[in-house]
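Q: Sequence first, then the predicted structure:
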Amino acid sequence: MRLQSIDALRGVAILGILFMNIYFHGSIITGYGELTPKPFTDTIIEALNSVFIDGRFRTLFCLLFGAGLAIQHHAYKKKKYSPKAFLTIRMNWLMLFGLVHGIFIFGGDILLLYSVCALSILNSLNLPLKKLRRKAYLFLSIGAALALAITLVLVFFLDEQTMLRASTEYNELYQLWFSGYFNQLWIQGGIAISIVLTSPLFIYWQVTGLMMLGAFLYRIGFFKRGFTQSQLFIISLAALSLICIDFIILLNSPALTDETSSILASTSAIFVALIYAHIVIKLSHHKNKIIAVLSNVGKVAFSLYILQSIAMAMLLRFWHQGFHLSAQRVDYVLIACGFTLIQILIAHYYLQYFKQGPLEYLWRNACQHSLYKRMYKNKNAHH
């Protein structure tokens, strides 16, 4: 039985991810080039991003990915199938989807990384609750320590500078990126694969820790009831404290890039994402109309994630290349808001005729085909 709260949370995560990625969909190698003088609206949006957006929705998606693994693990185990064998097939297919997405559409793909990370923790899904929680906390602690170390190195030793749109470096990268689609393929593929290869330096620990935490939270019934008042108070206090630390570092290092700020915000993102989850879970208890809308989005989240990349690539890389030379952050936010509405409408009308998103359907059938093929081979091997 599907949990509406998990569908709704998946909807929140997939819609929120666009607001994180929008600056890189047009040009992944430049991101948002800062304007001089800096518009006041840019400052406001950066502050709002730091509190509500940076890393928050990616973190939420990781937690839900882990919860999904736990749900499937339990279902396969109940049917007396091998959960590891089934989940390995699913993750191998997701890896292929991620490679195609990362190379041909958007180099900031997360599917490839998530599938690799998930494969590495399948055995952990069998752990008793206390051991699973302890391992999740350990991995998250390692990820937080590495994030802080990377931020401090960049702030105090490498003197990383925000890329100005009027700079020679920005113009050179802009010309390189828009010199042709085949150049973009090489750049995107290199970035997508390098994210996975370099993940043990930082992001692997956080992603796997979040997946294990998501599995743990599912097993203790969190997605049905949320936190207690005392738990929520402690998590909110931790979130507020970490956000304040982030702001102190940002104010003392105004030249930090979007990428570095995202690394810095990755620890506070864990607690903010948990607060988001708690709010949505509580709203789902009252059959809120907003929850119903978000649940529809969550049911086709995989398809919408890829659609985001395709639509933004067409708009910002092929139809309107000059947009990046003059656009302010508010312009990107308005595009994200507009496409958020479009995604909500697509999900609503699509699910009136179909039960699954097109890519969800393709993924499920590819997995079933691989499974039947494996079972047929095993059967013949025994004869």
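A: Yes, it's here.

Q: C-alpha from now on. contacts and neighbour counts both.
A: Noted.

Q: Excluding covalently adjacent residues, which one is nearest to Ile187?
A: Gly107 (7.6 Å; C-alpha to C-alpha, 6 or more residues apart in numbering).

Q: Need the three-state assignment for that neighbour.
A: coil (DSSP: H, G, I helix; E, B strand; the rest coil).

Q: Which helix runs longest in the chain?
A: helix 258-284 (DSSP state H).

Q: let's bring in a second one:
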Amino acid sequence: MTHAPIAAARRIGAIDALRGLALFGVLAINLESEFRVSIFRQFQTVTPDPGWNGVVNTALMLFVEMKAFALFSFLFGVGLAIQFDRLATSPRRTILLVRRLLVLLLFGLIHLVLIWNGDILTEYALAGFVALPFLFAPSWIVAVAATIALAFYVLQPMLPSAISFPSDYAIYTLVQSANQIYPTGSFLDVLRHRVQELPAILTLHYFVFSRTIGLFLVGILCWRADLFGATAQRHRTLILIVGVAAIAFGLALAPRPHDDPGLGSPIVLAAGYAALVIAAEQTAMGARWLRWAEPVGRMAFTNYIMQSVVLGFIFYGYGFGLFGRLGSVAGLCLVLIIYVAQIVISRLWLARFTHGPIEWLWRALMYGRAPTFRKAGSHPVTARP
């Protein structure tokens, strides 16, 4: 049997909408705490920004930081489960899934080294290899493994670790070096410094790796439970109630925005956000209101990479060199401009093409043949209102 990427008509709106909304949160946090200033500044004790800059920073830390990444991890697990089911009749299923992750790893390493060292794709590819065997396991084993992984993540600060978190002095040195190089350095200067930061950044990935695996497994379980299909339709009121309760509980777990984000609050809040979107997508009005986010989600891979390219040009010395010079309010305005542009571009692109460019390349390398790229009769570039 021939296997190919899923057709647009067969896609699930809730998944694309969730991915598109999560991408906004990823953009906002990446700009706020990893492009605008050093990625390591968040681990320093600093005086809160005054005025509206402080308000915006606090709101992002409370409602968005780590939650968007948790949503992305959950959705990646859902995507793995979808691919696994679609390839159920293929004798090459395991090979294709391994190839899919290897291609993602390649893209992630390129992004990590040449574009931006805050990359999450490399971690997702490696965590995907850990999660892959569980796709063949019964749901109770997946549930036990997810519980263990998430419990380890939450309890990790109290457990002995094989890797030490960077010292206060190391973090101070990294922040000071970033402040000197990123706003004025050439592309090669920035590249050299990004590589020098990698050991410390990989340490950060180590401490969240179990969370990523756990959320992948939760995504697999939710797909098996049909929470994006008939089950969600039958129980949308219950899902809505669970979503509201999860958001309230998640906020209660984190009364102070700058508490350690390594605890459970981001996961609970992300679950609440996901439940609200899934419930909304089960109504005609909710699906219509969320439709604008679906094209962004369908092109999430391309949009994520392009966000890094654009933000690098805005903040680093080989572009406008605004690193360290932009407040949180101005940063949020910039986030809105970039995201709205991605909404428009994604709609226009998908009116003419079947996939985003990087999504198309990912599928071509995975399947070993080029899927259809241009839609039939799509020469006029028009977007459906």
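A: Nice, I can see it. Here the structure is a predicted model, which means the values were calculated and not measured.

Q: Mind checking the TM-score on these two?
A: Overlay of the two chains. TM-score (TM-score structural alignment, normalised by the length of the first structure): 0.80; 349 aligned residues with a C-alpha RMSD of 3.3 Å.

Q: Which parts of the stretch 101-250 of the first structure are helices?
A: 111-120, 129-153, 168-177, 181-197, 203-219, 222-225, 229-252 (DSSP state H, counting those that start in this stretch).

Q: now swap in the stretch 1-150 of the second structure and tell me
A: Secondary structure of the stretch 1-150 of the second structure, counting by DSSP H, counting those that start in this stretch: helices at 13-30, 51-63, 67-86, 93-110, 121-131, 139-155.

Q: Same list, those, but as CSV with distance to Ile213 of the second structure please.
A: Below are these laid out as CSV (distance: least, C-alpha to C-alpha, whole Å):
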stretch, distance to Ile213 of the second structure
helix 13-30, 18
helix 51-63, 22
helix 67-86, 8
helix 93-110, 14
helix 121-131, 6
helix 139-155, 7
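
Q: Could you say which one of those comes nearest to Gly368 of the second structure?
A: helix 93-110 (9.2 Å; C-alpha to C-alpha).

Q: for that closest one, packing partners?
A: helix 67-86, helix 121-131, helix 357-367 (3 or more C-alpha pairs under 8 Å, 6 or more residues apart in numbering; DSSP states H and E).

Q: Go through those helices and pick out the most buried.
A: When those are scored by mean count of other C-alpha atoms under 10 Å, the highest mean neighbour count falls to helix 67-86 (a mean of 23).

Q: now it and helix 265-281, what's the angle there?
A: 60 degrees (axes from the mean of the first three to the mean of the last three C-alpha atoms, to 10 degrees).

Q: I would like the range of the first structure that aligns with helix 67-86 of the second structure, please.
A: Mapping helix 67-86 of the second structure onto the first structure (TM-score structural alignment) gives residues 56-75.

Q: Let me know which of the helices of the stretch 1-150 of the second structure is the nearest to Leu198 of the second structure.
A: If you check each of the helices of the stretch 1-150 of the second structure against Leu198 of the second structure by C-alpha to C-alpha, helix 93-110 wins as the nearest, at 11.6 Å.

Q: on average, how far is that closest one from the matching bit in the first structure?
A: Following the fit onto the first structure, the mean deviation recorded for helix 93-110 of the second structure is 0.8 Å by mean C-alpha distance after the TM-score superposition for the first structure.

Q: So what's the gap between stretch 80-95 of the first structure and the chain middle?
A: Here stretch 80-95 of the first structure is found 21 Å from its chain centre; the criterion is C-alpha atoms, centre = their mean, to the nearest Å.

Q: Okay, buried residues for that stretch please.
A: 83-84, 86-95 (16 or more other C-alpha atoms under 10 Å).

Q: Kindly report the same for stretch 39-55 of the first structure.
A: 49-55.

Q: how far out from the middle of the chain is it?
A: 18 Å.

Q: Next: stretch 97-112 of the second structure.
A: Distance of stretch 97-112 of the second structure from the chain centroid (C-alpha atoms, centre = their mean) equals 15 Å.

Q: Residue range in the first structure corresponding to it, please.
A: Under TM-score structural alignment, the alignment places stretch 97-112 of the second structure onto residues 87-102 of the first structure.
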